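Enquirer: okay, predicted coordinates and the sequence, questions at the end:
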Amino acid sequence: MGHSQSEKAASHDRVLRIAARKIREEGVSRPNIAELMKEAGLTHGGFYKHFASRDDLIVQAAAVALAEGSAKMEKAAWKNKQEPRAGLIDSYLGKQHRDAPGTGCALVSLGGAAGRADAKFKSAYDHQVRAYLELLAGLEDHPDSEEARSNATLTLSAMVGAILMARAVDDPELSDELLTTVAAQLNQHRSRPPAEQSE
């Protein structure tokens, strides 16, 4: 790759990462092209060298925002080597995650937009939901069981919902309660061995 091409790729990546943070913080309708390009150290006029349209940028930024979550989730899980599932739950439902939407899980901040978006956006969201379900099922005591998949679905849905509500409510005490209560309940709920399921 030539020098100018590598610079263009680096600039493209920089704009995408800034946009990925902005859409998690402010929603997909808010980011202004001129502001994004300025923050990336580029001119407004250079936008169309990188993206076909604003919609193109938003779809690409959403894919970046969603994909960034996988590595963070795995890292969070293995902070607690004895109980990786609990490590992931406690990290995800922590105040630090709640208070940092710009770097947090995009399933929370982009869920509403994905429901109304085009096929590419929906596909990126779908891919990330499936990746998280696979990761969570893999942390269960019996990862290949139907119970593990069911538990992963419950866990992911509860975590995403708890963060969404904890960010949305006005009362700080209620916000904390949502996080701690859901974390405690999920940590008590584990998949059972297949033999126990059929008893």
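Expert: Cool, the structure landed.
Enquirer: when you work out contacts or count neighbours from here on, use the C-alpha atoms and nothing else.
Expert: Will do.
Enquirer: compute the number of surrounding residues for Asp171.
Expert: Using other CA atoms under 10 Å, Asp171 is surrounded by 11 other residues.
Enquirer: with Ala131 instead?
Expert: Ala131, neighbours per other CA under 10 Å, totals 15.
Enquirer: and for whichever helix or strand it is part of, what's in contact with it?
Expert: Taking DSSP states H and E as the criterion, Ala131 maps to helix 119-138. Helix 119-138 is contacted by residues 59, 62-63, 66-67, 70, 74, 85, 107, 111, 114-115, 143-144, 148-149, 151-153, 155-156 when judged by CA atoms under 8 Å, 6 or more residues apart in numbering.
Enquirer: list the buried residues for the strand or helix carrying Leu107?
Expert: Using DSSP H and E, Leu107 falls within helix 106-116. By neighbour count on 16 or more other CA atoms under 10 Å, the buried set for helix 106-116 is Ala106, Leu107, Val108, Ser109, Leu110, Ala113, Ala114.
Enquirer: how about the last one: what's its closest non-neighbour residue?
Expert: The reference is to Ala114. Spatial nearest neighbour of Ala114, excluding adjacent residues (CA to CA, 6 or more residues apart in numbering): Lys122 at 5.4 Å.
Enquirer: just to revisit the earlier point, quick one: the helix or strand following the helix holding Ala131 to helix 106-116, angle?
Expert: Reading on from helix 119-138 to the C-terminus, the next helix or strand found by DSSP H and E is helix 146-168. For helix 146-168 against helix 106-116, the angle by axes from the mean of the first three to the mean of the last three CA atoms, to 10 degrees is 90 degrees.
Enquirer: which SSE is immediately downstream of helix 146-168?
Expert: Past helix 146-168, the next helix or strand by DSSP H and E is helix 172-188.
Enquirer: contact partners for the spatially most central residue of the chain?
Expert: The centroid of the chain falls nearest to Cys105 when counting by CA atoms, centre = their mean (2.5 Å). Contact analysis of Cys105 by CA under 8 Å, 6+ apart lists Ala65, Leu66, Gly69.
Enquirer: one more pass at 6 Å, please.
Expert: Residues in contact with Cys105 (CA atoms under 6 Å, 6 or more residues apart in numbering) are Gly69.
Enquirer: hold the first one in mind and look at this next one:
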Amino acid sequence: MGRVSRAQAQENRQRVVATASRMFREKGTAVSVADLMKTIGLTHGGFYKQFASKDDLVDEAIAHAFADQGAHQAADGTDESAEEHEAVRQKMIEDYLSIWHRDHPGEGCPVSGFAADLGREPDQAARSRDLYINGVRNRAARLATGDDDGMAQLCTLVGALALARATRGNPISEEVLRAALTALTENTNGQSEAQGTD
């Protein structure tokens, strides 16, 4: 069999990064290179022609996940009216706390998808820290309302999703999602209305 063309090699590399991004969010970064390459249908040896190490791939997978998510939603809402921003915020919260998002971590938010691994692996966290922190700040900014920078709201989303995934199969899983949804929508709206009547 002949050598792989440069274009084919680049396409294979992009497939590895995209698949790793999904698999790492779904199963954690402990997924082996052999399993990853087998899923794609490429040889294990081919990995090291494309990447210096698995750590480099993890960094690229995290970058890919944030870029992919960013393509679906702007990083900041400077061009939105207050009403448009609130509509985007509400949709983001509803989507985040959905059964679909709970059950599809590989296609879900990289903030929650990579949090546990970066917390357990300090060396990887140091390599990916800036990228991950920027992703956290951008998502919090999409939730910001008035004087609220959105960080506590993001913490509620990520924590609720982690609990819902950990308890999937038990009714408490959906209960956690509903409780977080109520806390972030009804309560926030109620506070705004109450402040407006003073």
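Expert: In hand now; what should we look at? This one's a predicted model, so the numbers in the text were calculated from it and none came from an experiment.
Enquirer: which one in structure 2 is aligned with the residue nearest to the centre of structure 1?
Expert: Aligned counterpart of Cys105 of structure 1 in structure 2: Cys109 (TM-score structural alignment).
Enquirer: can you redo the buried residues of helix 106-116 of structure 1 as a markdown table with distance to Asp126 of structure 1?
Expert: Converted to a markdown table, those look like this (distance: CA to CA, whole Å):
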| residue | distance to Asp126 of structure 1 |
| --- | --- |
| Ala106 | 12 |
| Leu107 | 10 |
| Val108 | 13 |
| Ser109 | 14 |
| Leu110 | 12 |
| Ala113 | 13 |
| Ala114 | 9 |
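Enquirer: near the aligned residue in structure 1 for Asn170 of structure 2, how many other residues are there?
Expert: Counting by TM-score structural alignment, Asn170 of structure 2 lines up with Pro172 in structure 1. Using other CA under 10 Å, Pro172 of structure 1 has 11 other residues around it.
Enquirer: do the same with Lys95 of structure 1
Expert: Count around Lys95 of structure 1 with other CA under 10 Å applied: 17.
Enquirer: now do Glu7 of structure 1
Expert: Glu7 of structure 1 has 12 nearby residues by other CA under 10 Å.
Enquirer: for Ala179 of structure 2, same thing?
Expert: 12.
Enquirer: so how far is Arg142 of structure 2 from it?
Expert: Distance, Ala179 of structure 2 to Arg142 of structure 2, by CA to CA, to the nearest Å: 21 Å.
Enquirer: next: Asn187 of structure 2.
Expert: Computed with CA to CA, the distance linking Asn187 of structure 2 and Arg142 of structure 2 is 18 Å.
Enquirer: between those two, who's got more neighbours?
Expert: Arg142 (22 against 12).
Enquirer: for the counterpart of Glu83 of structure 1 in structure 2, what are its contacts?
Expert: Aligning on TM-score structural alignment places Glu83 of structure 1 opposite Ala87 in structure 2. With contacts taken as CA under 6 Å, 6+ apart, Ala87 of structure 2 has no neighbouring residues.
Enquirer: leaving out chain neighbours, which residue sits closest to Ile62 of structure 2?
Expert: Counting by CA to CA, 6+ apart, Ser21 is the residue found nearest to Ile62 of structure 2 once chain neighbours are left out, at 6.4 Å.
Enquirer: same thing with Lys8 of structure 1?
Expert: His50 is the one closest to Lys8 of structure 1 (CA to CA, 6+ apart), at 8.0 Å.
Enquirer: what does that neighbour align to in structure 2?
Expert: His50 of structure 1 maps onto Gln50 in structure 2, by TM-score structural alignment.
Enquirer: how close does its match sit to Thr19 of structure 2?
Expert: 14 Å.
Enquirer: these two - which one has more neighbours?
Expert: Neighbour count, other CA under 10 Å: between Gln50 of structure 2 and Thr19, Thr19 has more, with 18 against 15.
Enquirer: for Leu161 of structure 2, see how far away that one is.
Expert: 22 Å.
Enquirer: what do you get for His101 of structure 2?
Expert: Counting by CA to CA - His101 of structure 2 and Leu161 of structure 2 are separated by 8 Å.
Enquirer: which neighbours do the two share?
Expert: Common neighbours of His101 of structure 2 and Leu161, counting by CA under 6 Å, 6+ apart, are absent.
Enquirer: among those two, which residue is more densely surrounded?
Expert: Leu161 (28 against 17).
Enquirer: aligned to the more buried one, what sits in structure 1?
Expert: Match for Leu161 of structure 2 (TM-score structural alignment): Ile163.
Enquirer: skipping its backbone neighbours, what lies nearest its match in space?
Expert: Arg98 (6.0 Å).
Enquirer: and that neighbour, how many neighbours does it have?
Expert: Neighbour number of Arg98 of structure 1 under other CA under 10 Å is 23.
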